[in-house]
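Colleague: heads up, no residue letters with this:
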């Protein structure tokens, strides 16, 4: 019955989520974010009046997801300029807010460079701030366009790999409109397949310990009328064994020059399972996520988060802020290993899909060639 209900919604498109927006009330410019720590129970906006507030929002995961972090970082620089703060200092605070997501630094450096160039050409404070805001808005627009092209290329790749059929797709973490200027990365591919009537089922990993799959991807799937089922991360193996997964689609927070992919922890085990069961494992990410200056997976800095996210159950607001105040699920003082990401080597990846096309097989040379075609310019 769920599949029939989902098919009836193929032509329906819900209103776009307002995930991040610039606003200019009488009190001065602000950056307004959809607070993702409050989802799915509440859709509440968080207003950032300065860069320290935005840094807190980034670190507590109120705003998250590699592409959106780049956009937020860009607007953060524009906010500092518009409010008359030290732009270079603000850029440094933003860039250090989370170490693994390469898009954050990219967005910050790009807008800071535009502001710096305007100042160097003699622009006053107000004019230079306007240049920074225009650069942030351009970054936002480009990411939205990239999202649409990734969805097209991803759907075409699925058709090439498995022609003339519908798909059961497995995804991990959250890769939809909540992480993007558009409809997302990996989730955007699933959404496009759904709209074409060829998505039989979206399997959603809950994504422990912060449950981005359960709280956010399931929220987006339900909102868009997809036929989906939620599973615990450790149930994925049984799905593969039963032949219930046709392809795995994930996003990325950083892609090294050799094609190694850092993504939400739990992605690497899925790649191993997919390889063993001969299931395509596909990474969908914009070229801004590719870091050609990071040689390989061992060079990627993996963020380590508070162990209390593992040892306690609490409200999502508390968990995102580092835990505390919840019910203990481990002995008091139990040490915990809590990396935010893991790294999947290129030999386990079927393809990397970007707005410039797909790389398959995944090699450093192929990735470099694809990035060379991109309109994105590396900002150092």
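Modeller: Now that the structure is in, tell me what you want to look at. No experiment lies behind these values; they were computed from the predicted model shown. Residues are numbered from 1 along each chain as shown.

Colleague: C-alpha only now, for contacts and for neighbours.
Modeller: OK.

Colleague: buried ones in stretch 269-283, by neighbour count?
Modeller: 269-275, 279-283 (16 or more other CA atoms under 10 Å).

Colleague: mind listing which of these are in helices?
Modeller: 269-275 (DSSP state H).

Colleague: in the chain, where's the longest strand?
Modeller: strand 199-205 (DSSP state E).

Colleague: next SSE after that one?
Modeller: helix 212 (DSSP states H and E).

Colleague: which residues are in contact with that following helix?
Modeller: 173-174, 206 (CA atoms under 8 Å, 6 or more residues apart in numbering).

Colleague: can you redo these as CSV with distance to residue 301?
Modeller: Converted to CSV, the contacts of helix 212 look like this (distance: CA to CA, whole Å):
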residue, distance to residue 301
173, 19
174, 21
206, 24
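
Colleague: most neighbours of all these, which one?
Modeller: residue 174 (31 neighbours; other CA atoms under 10 Å).

Colleague: isn't that one up against residue 211?
Modeller: No. Assessed by CA atoms under 8 Å, residue 174 is found out of contact with residue 211, at 9.3 Å.

Colleague: comparison target below:
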């Protein structure tokens, strides 16, 4: 598996795989300040909720180093935190990681620790977030593989694999675990317009890792369900509300509706850090809208009239009633979601 990022402790540099250039070019971006990480998140050079969270944690370390000598160290770090979380409003892992590291800095400051000692502890925490993400993904993979049938034929949307995390993946981690157990017959990957994360990233990493994968365009999903024996859908998530409503890459809602119509179980795979326990439903999830040229152009070639109006939400929200189960590192949650997500929140308090 290609690594999404690497923290170089010796020179305090975060290397981020530039996912906008895959699959043609495998190139890493050296980030030596927090703003370069923010730009990488905005440009989708790093993407996927867990990967964004880990990148944000390292960005906080870089930012803390930049303001270490500021008269008001905590105030300067708080401005960095606030700026960083504006990079992408929908993916909750971004704010979760930035807020977590800032809260740690505040607590350590109360103990009269000098800024450079605080920065050292922030670095340890960022590394821990990175390492734990991989371990959590592998746990999730085992729980998810258990709910898939033998000879699983699975459809997935966007990219929720190793490239969207620190390694192994969420939705694709489930498929990797199923493949290791001999349960996976085929994966159908939606191309995921307009930025082709399914074609460029999911098809790329599954093909490179030797998993059976067939690429389809987004508008083939329903017909593929009807004609190709699909018996499960597994996708990732960018934010999950307290009632189970789930935001994921645009097009996911349509896939869920098609799965419901065909009697196919639709699963979300996401770590607890992707849950936003503070919001009651998906109606409260902010939906990022992106540039019109992403719709009017295919890669760099214009394919629509220059002046035509566009609507380009990056995400949609799938209602909880369409979801058969949410696969987490603590197990698989099923309805009733409000009660069971409250239990998950209590169960995970010590870790988060």
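Modeller: Everything's here; your move. Since the structure is predicted, the reported quantities are computational estimates derived from the model, not experimental observations.

Colleague: what would you report as the TM-score here?
Modeller: After superposition, the two chains reach a TM-score of 0.95 (TM-score structural alignment, normalised by the length of the second structure), with 345 aligned residues with a CA RMSD of 1.3 Å.

Colleague: related to what we said a few turns ago, of all the buried residues of stretch 269-283 of the first structure, which comes closest to residue 344 of the first structure?
Modeller: residue 271 (7.1 Å; CA to CA).

Colleague: contacting residues for the residue nearest to residue 201 of the second structure when sequence neighbours are not counted?
Modeller: Excluding its sequence neighbours, the residue lying closest to residue 201 of the second structure (CA to CA, 6 or more residues apart in numbering) is residue 159, at 6.3 Å. Going by CA under 8 Å, 6+ apart, residue 159 of the second structure touches 48, 172, 197-198, 201-202, 236.

Colleague: which of the residues you listed lies closest to residue 121 of the second structure?
Modeller: residue 48 (25.5 Å).

Colleague: so what corresponds to the closest one in the first structure?
Modeller: Aligned counterpart of residue 48 of the second structure in the first structure: residue 65 (TM-score structural alignment).

Colleague: contacting residues for its match?
Modeller: 101, 174-175, 178-180, 253.

Colleague: could you work out the most separated pair of those residues?
Modeller: Most distant of those, by CA to CA, are 101 and 178, 15.3 Å apart.

Colleague: so those two - more neighbours on which side?
Modeller: Remark: of residue 101 of the first structure and residue 178, residue 101 carries more neighbours, 29 against 24, as counted by other CA under 10 Å.

Colleague: check contacts around that one.
Modeller: Per CA under 8 Å, 6+ apart, neighbours of residue 101 of the first structure: 65-66, 69, 253-254, 289.

Colleague: again with residue 259 of the second structure
Modeller: 222, 225, 233, 265-266.

Colleague: of those, which are reproduced in the first structure?
Modeller: Among the contacts of residue 259 of the second structure, the ones whose aligned partners also touch in the first structure (both residues aligned by TM-score structural alignment, their matches' CA atoms under 8 Å) are 225, 233, 265-266.

Colleague: mind giving me CSV with these and columns for distance to residue 343 of the second structure?
Modeller: Output for these, formatted as CSV (distance: CA to CA, whole Å):
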residue, distance to residue 343 of the second structure
225, 34
233, 25
265, 23
266, 22
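
Colleague: keep only those of these that are in strands.
Modeller: Those of these lying in strands (DSSP E): 233, 266.

Colleague: roughly how far apart are residue 143 of the second structure and residue 124 of the second structure?
Modeller: To residue 124 of the second structure, residue 143 of the second structure is 29 Å away according to CA to CA, to the nearest Å.

Colleague: neighbour count: those two, which is higher?
Modeller: residue 143 (21 against 13).

Colleague: pretty sure that one contacts residue 333?
Modeller: No. Applying CA under 8 Å, one finds residue 143 of the second structure not in contact with residue 333, separated by 10.5 Å.
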